[in-house]
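Asker: output the structure for:
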Amino acid sequence: MSNERNLETSHDRPKIYEIRIKGHLDRQWTDWFGGLTITLDENGDTLLTGPVDQAALHGLLRKVRDLGMPLVSINESHLNQPTVGRSQGENR
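Answerer: Below is the predicted model:
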């Protein structure tokens, strides 16, 4: 029983994810993507970054699908913890 509880709580905790999609999104989409940081790469990709729990991650992937933009990658970031308010790159 305790293993089931540990599994549930680990999936409920937000983690920092980096979701890369092909094509550029305007920053106006920030609210639609739950306040994730939107970074436009020079190669034409958009990087969505921020704290997301498992349920919200599935919802975000549906939104990417609904936009018709190809999903390039999803990675868990180990650089920041979900409690960090700003990413290191925002001071540039």
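
Asker: every contact and neighbour count from this point should use C-alpha atoms.
Answerer: Fine.

Asker: select the longest helix from the chain.
Answerer: Ranked by residue count and defined by DSSP state H, the top helix of the chain is helix 54-67.

Asker: quick one: contacts of it?
Answerer: 11-14, 21, 33, 70-71 (Cα atoms under 8 Å, 6 or more residues apart in numbering).

Asker: how far off centre is that helix?
Answerer: Distance, stretch centre to chain centre, for helix 54-67: 10 Å (Cα atoms, centre = their mean, to the nearest Å).

Asker: I have a second one here; can you model it like the first so I can compare?
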Amino acid sequence: MPEETVRQYLFDRPGFYQIRIVGELDEHWLAHLEGLEISTNPWGKYQKVTQISGWLADQTALSGLLDLLSDLGRVILTVERIETDEEV
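Answerer: Presented below is the predicted three-dimensional model:
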């Protein structure tokens, strides 16, 4: 397998992610998401969907964020890694 292909699948590389959850996050939890862009808008059949987007250091950071959202009882609608030429 070419080296470029292998590097695409490394779990320890930064990535730009977009996550959508049902509802709004309490102001208290926004501090835990420092450095990420957060917006709340209607989406599909949902009146309020919070979109969290930004760079995460690696898949472990993504997992930690998803665990936090799950612990808060939030329904996770989408998790998407956005391909970009930009690097952190």
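
Asker: care to give me the TM-score?
Answerer: After superposition, the two chains reach a TM-score of 0.72 (TM-score structural alignment, normalised by the length of the second structure), with 80 aligned residues with a Cα RMSD of 2.7 Å.

Asker: the longest helix of the first structure aligns to what range in the second structure?
Answerer: Counting by TM-score structural alignment, helix 54-67 of the first structure pairs with residues 59-72 of the second structure.

Asker: can you pull out the helices in the second structure?
Answerer: Counting by DSSP H, the helices of the second structure are 3-8, 27-30, 59-71.

Asker: which of those sits closest to residue 41 of the second structure?
Answerer: helix 27-30 (16.1 Å; Cα to Cα).

Asker: the inter-axis angle of the strand ranked longest in the second structure versus helix 59-71?
Answerer: Secondary structure of the second structure read by DSSP state E shows that its longest strand is strand 46-56. Comparing the axes of strand 46-56 of the second structure and helix 59-71 via axes from the mean of the first three to the mean of the last three Cα atoms, to 10 degrees yields an angle of 150 degrees.
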